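A.B. asks: I would like the atomic coordinates for the input below:
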Amino acid sequence: MNLHVFDLDKTILKIDCEKSFLYFLYKNKEIKKKEIKICEKFYNDYKNCCLNFKKYQKFYTKIIKKKKKKINFFLKFLKKKIFYKSYLIMKKKKKKIISSSSNKIICEKICKKILKEDFIKSNKNFRRNKLYNIMKYLYKYNSKKLIFYTDSNNDISMVNFSSKSIIINSDNLLIKKFYNKKLRFIFIKRILKI
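C.D. replies: As a prediction, the model looks like this:
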């Protein structure tokens, strides 16, 4: 049986959960504008595939540990930010797991309390590490094929490795790279099958 692996941010969720959590904290006067500017720089680096993941995790983990109690309030906001189309696809699959580069603390809360699904518990789940972590689950679930759902060019190693990839609301870099390949693209406002 196939193992279906779903990215979290902008695939199951409409937003990036880490970035949105920081904005949530800022709006509630829990952090300063300085942290938002740092976050924006990291976020732009991520979109351009040049993120220093260790520095980013250090920055984000420091904030989230101090503001851990605020996550439950944030989850109420997040319930309205689910892509129901991809969420329903995920719910229909028997063998599935969520894999995200987002912080483990916030991912765990989202996956357990809102999505009620298992996820890969690792703060080293970025680019190739994501692939290595998923290999363990292929073995655990005794699956021969991997179907991967993502939005990001940062998941390129996963897209290349998987038996089939479904690109949901993709960033432009991923569309440019794979538009002529036999991939299935799903856009929430329109569906394009390739």
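
A.B. asks: use CA for all of it now, contacts and neighbours both
C.D. replies: Fine.

A.B. asks: quick one, helices of this protein?
C.D. replies: Per DSSP state H, the chain carries helices over the ranges 17-27, 33-47, 53-66, 71-78, 84-92, 104-109, 128-140, 156-161, 172-178.

A.B. asks: who wins for proximity to residue 147 among those helices?
C.D. replies: When these are compared by CA to CA, helix 156-161 sits nearest residue 147, at 9.0 Å.

A.B. asks: quick check: buried residues in the closest one?
C.D. replies: 156, 158, 159 (16 or more other CA atoms under 10 Å).

A.B. asks: show me the contacts for the second one.
C.D. replies: So that's residue 158. 127, 128, 130, 131, 148 (CA atoms under 8 Å, 6 or more residues apart in numbering).

A.B. asks: isn't the last one right up against residue 6?
C.D. replies: This means residue 148. Yes - with contacts counted by CA atoms under 8 Å, residue 148 reaches residue 6, the gap being 6.1 Å.

A.B. asks: quick one on the thing from earlier: of the contacts of residue 158, closest to residue 97?
C.D. replies: residue 148 (9.9 Å).

A.B. asks: burial of that closest one, as a residue count?
C.D. replies: 25 (other CA atoms under 10 Å).

A.B. asks: separation between it and residue 167?
C.D. replies: 8 Å (CA to CA, to the nearest Å).

A.B. asks: same thing with residue 18?
C.D. replies: In terms of CA to CA, residue 18 sits 21 Å off from residue 167.

A.B. asks: more crowded one of the two?
C.D. replies: For residue 18 versus residue 167, neighbours defined as other CA under 10 Å are more numerous around residue 167 (24 against 19).

A.B. asks: what is the neighbour count of residue 42?
C.D. replies: The number of residues packed near residue 42 is 20, by other CA under 10 Å.

A.B. asks: how much space between it and residue 108?
C.D. replies: 22 Å.

A.B. asks: got it, and residue 98?
C.D. replies: Residue 98 is 10 Å from residue 108, by CA to CA.

A.B. asks: residue 130 too?
C.D. replies: For residue 130 relative to residue 108 (CA to CA), the value is 16 Å.

A.B. asks: now residue 45
C.D. replies: 24 Å.

A.B. asks: next, the structure of the following sequence, for comparison with the previous one:
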Amino acid sequence: LIVRTELDAVTKNAISGEDQYVTVKALNEFDHKAQGSGGALDWRTKLVSARGAVVATEMKNNSCKLARWTVQSIIANADVMKLGFVSRANPKSNDRHVILGVIGWKPRDFAAQMNLSLSNGWGIVRTIVDMCMSQPEGKYVLVKDPNKQILRLYNVPSSSFEEEAEEEAEIAEEEEEE
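C.D. replies: Predicted structure coming up:
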């Protein structure tokens, strides 16, 4: 199995002076007053005073995203995973943002905090592969249900997505000609 990974930065360890590999990710603040906010906290007031509560809430509301980032960091052999907390400068404007804070963890420590098991992750990969291999040859779409912890595999017509692929190829050809 070959896995392509990525690192975002290299920093010097403050104590040993050795290079440390870093992955950098950002969470966007959700309007904590909006319906369906999942109990999100106001980051502007709580990030400093109740950092643990903010992180715990994000682990609950963004568990899939944080698990993916953590596993990517572990597989990339990153020494540190930095997580930025980003908010809109003005809630009604989507073009200006501010970084409210950055928190760093060792990826394996963060995985333990999330109760994330790498061996369980590889078991999930194996289950998905087995599920796909048990299907007849064809074209399928794997979809995660947004409201449940379930994956669904849909059989789609073999001509699905071909128009989109052709359009993308035409656009790429036009860009090459320019």
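
A.B. asks: once they're superposed, what TM-score comes out?
C.D. replies: The TM-score (TM-score structural alignment, normalised by the length of structure 2) is 0.28; 79 aligned residues with a CA RMSD of 4.7 Å.

A.B. asks: circling back to that earlier point, can I get the helices of structure 1 in TSV including distance to residue 193 of structure 1?
C.D. replies: Output for these, formatted as TSV (distance: least, CA to CA, whole Å):
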stretch	distance to residue 193 of structure 1
helix 17-27	27
helix 33-47	24
helix 53-66	32
helix 71-78	29
helix 84-92	15
helix 104-109	30
helix 128-140	25
helix 156-161	16
helix 172-178	12
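
A.B. asks: among the ones you listed, which comes closest to residue 186 of structure 1?
C.D. replies: Residue 186 of structure 1 lies closest, by CA to CA, to one member of those: helix 84-92, at 8.8 Å.

A.B. asks: now do the buried residues in that closest one.
C.D. replies: By 16+ other CA under 10 Å, the buried positions in helix 84-92 of structure 1 come out as 86, 87, 90.

A.B. asks: helices or strands up against that helix?
C.D. replies: Of the remaining helices and strands, none touches helix 84-92 of structure 1 by 3 or more CA pairs under 8 Å, 6 or more residues apart in numbering; DSSP states H and E.

A.B. asks: my guess is residue 71 of structure 2 meets residue 119, correct?
C.D. replies: No - with contact defined as CA under 8 Å, residue 71 of structure 2 does not reach residue 119; the gap is 11.0 Å.

A.B. asks: neighbour count winner among the two?
C.D. replies: With neighbours defined as other CA under 10 Å, residue 71 of structure 2 and residue 119 compare such that residue 71 has more, 19 against 9.

A.B. asks: so which elements touch the helix or strand where that one lies?
C.D. replies: Using DSSP states H and E, residue 71 of structure 2 sits in helix 63-75. Contacts defined by 3+ CA pairs under 8 Å, 6+ apart place helix 63-75 of structure 2 against strand 80-88, helix 107-113.

A.B. asks: go again using 10 Å as the cut-off
C.D. replies: strand 19-28, helix 51-61, strand 80-88, helix 107-113, helix 118-133 (3 or more CA pairs under 10 Å, 6 or more residues apart in numbering; DSSP states H and E).

A.B. asks: quick one, that helix and strand 19-28 angle?
C.D. replies: Using axes from the mean of the first three to the mean of the last three CA atoms, to 10 degrees, one finds that helix 63-75 of structure 2 and strand 19-28 are set 170 degrees apart in direction.

A.B. asks: buried residues in helix 63-75 of structure 2, which are they?
C.D. replies: Buried residues in helix 63-75 of structure 2 (16+ other CA under 10 Å): 66, 67, 69, 70, 71, 72, 73, 74.

A.B. asks: for burial, what's the neighbour tally of the closest residue to the last one other than its chain neighbours?
C.D. replies: Looking back up the chat, that one is residue 74 of structure 2. Counting by CA to CA, 6 or more residues apart in numbering, residue 74 of structure 2 lies nearest to residue 107, which is 5.8 Å off, once chain neighbours are set aside. Residue 107 of structure 2 has 24 neighbouring residues, counting by other CA under 10 Å.

A.B. asks: distance check, residue 107 of structure 2 against residue 88 of structure 2.
C.D. replies: 27 Å.

A.B. asks: for residue 140 of structure 1, list the residues it contacts.
C.D. replies: residue 134 (CA atoms under 10 Å, 6 or more residues apart in numbering).

A.B. asks: how close does it sit to residue 61 of structure 1?
C.D. replies: Distance of residue 140 of structure 1 to residue 61 of structure 1, given as CA to CA: 29 Å.

A.B. asks: out of the buried residues of helix 63-75 of structure 2, who's nearest residue 142 of structure 2?
C.D. replies: Distances from residue 142 of structure 2 to the buried residues of helix 63-75 of structure 2, taken by CA to CA, are shortest for residue 67, at 18.4 Å.

A.B. asks: isn't that closest one up against residue 59?
C.D. replies: Yes - assessed by CA atoms under 10 Å, residue 67 of structure 2 is found in contact with residue 59 at 8.6 Å.

A.B. asks: what's the local residue count around residue 123 of structure 2?
C.D. replies: By other CA under 10 Å, neighbour count at residue 123 of structure 2 equals 12.
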